[in-house]
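Peer 1: What shape does this take:
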Amino acid sequence: MDIGAAKMIGAGLATIALLGVGLALGNLFSSLISAIARNPSAKNDLMPVGLLGFALTESIALLAFIVAMLILFS
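Peer 2: Below is the predicted model:
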């Protein structure tokens, strides 16, 4: 197998994590909207937790992207 092909396959496998990130963000925000719709007075308590969850989940996507770029260009 050519080294270039192996790099492409490795980078493609590294980006599989992005599928999980997309699903997690969809679940996170659908639950957040549902919780705020059920109890609007709890919005001030729920929003910081939702945004923290967004930031932590998105950091996984950035890490997967960085790993894919390191595989491709090193």
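Peer 1: okay, CA-based contacts and neighbour counts for the rest of this
Peer 2: Noted.
Peer 1: element containing G10?
Peer 2: Secondary-structure assignment from DSSP states H and E places G10 in helix 3-14.
Peer 1: The residue nearest to the spatial centre of the chain and I60: what is the separation?
Peer 2: Closest to where the C-alpha atoms of the chain average out (Cα atoms, centre = their mean) is V21, at 2.9 Å. Distance, V21 to I60, using Cα to Cα, to the nearest Å: 7 Å.
Peer 1: still on that earlier bit, pretty sure the residue nearest to the centre of the chain is in contact with A61, am I right?
Peer 2: Yes. Counting by Cα atoms under 8 Å, V21 touches A61, with 6.3 Å between them.
Peer 1: quick one more, to check against the first:
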Amino acid sequence: MSTRQIWLSIVLWATSAIAFSIGVSLLLNVLDPTLNMALRGLAALLSVNFIYMVRAGLRRRGRAIASYAQHK
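Peer 2: Below you'll find the predicted structure:
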């Protein structure tokens, strides 16, 4: 996976997370409190997944740079 693809996937996930949070906040004004809590839990899970995905991408990038420097 190239650096450009990693950054594009990060931007895509960030954009979808923002769109999801806006959608959740709009739904929270309309729906009942039980669904409200379920949606907040789902939003929290997606946020944690996003953080782990970014960390994994940066870790892979660091390994690729170290491998390149070692073979040079």
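Peer 1: picking that back up, what is the aligned counterpart of the residue nearest to the centre of structure 1 in structure 2?
Peer 2: In structure 2, the residue matched to V21 of structure 1 (TM-score structural alignment) is W13.
Peer 1: how about its match, what does it touch?
Peer 2: F50 (Cα atoms under 8 Å, 6 or more residues apart in numbering).
Peer 1: For it, what is the enclosing helix or strand?
Peer 2: Per DSSP H and E: helix 3-30 holds W13 of structure 2.
Peer 1: likewise A66 of structure 2?
Peer 2: Judged by DSSP H and E, A66 of structure 2 forms part of helix 33-71.
Peer 1: just checking, what packs against that helix?
Peer 2: Counting by 3 or more Cα pairs under 8 Å, 6 or more residues apart in numbering; DSSP states H and E, the packing neighbours recorded for helix 33-71 of structure 2 are helix 3-30.
Peer 1: quick check: angle from the helix it packs on to helix 33-71?
Peer 2: 170 degrees (axes from the mean of the first three to the mean of the last three Cα atoms, to 10 degrees).
Peer 1: since we're on the counterpart of V67 of structure 1 in structure 2, how many residues are nearby?
Peer 2: Using TM-score structural alignment, the equivalent of V67 of structure 1 in structure 2 is R60. Residues near R60 of structure 2, counting by other Cα atoms under 10 Å, number 14.
Peer 1: any idea how far R60 of structure 2 is from S9 of structure 2?
Peer 2: 14 Å.
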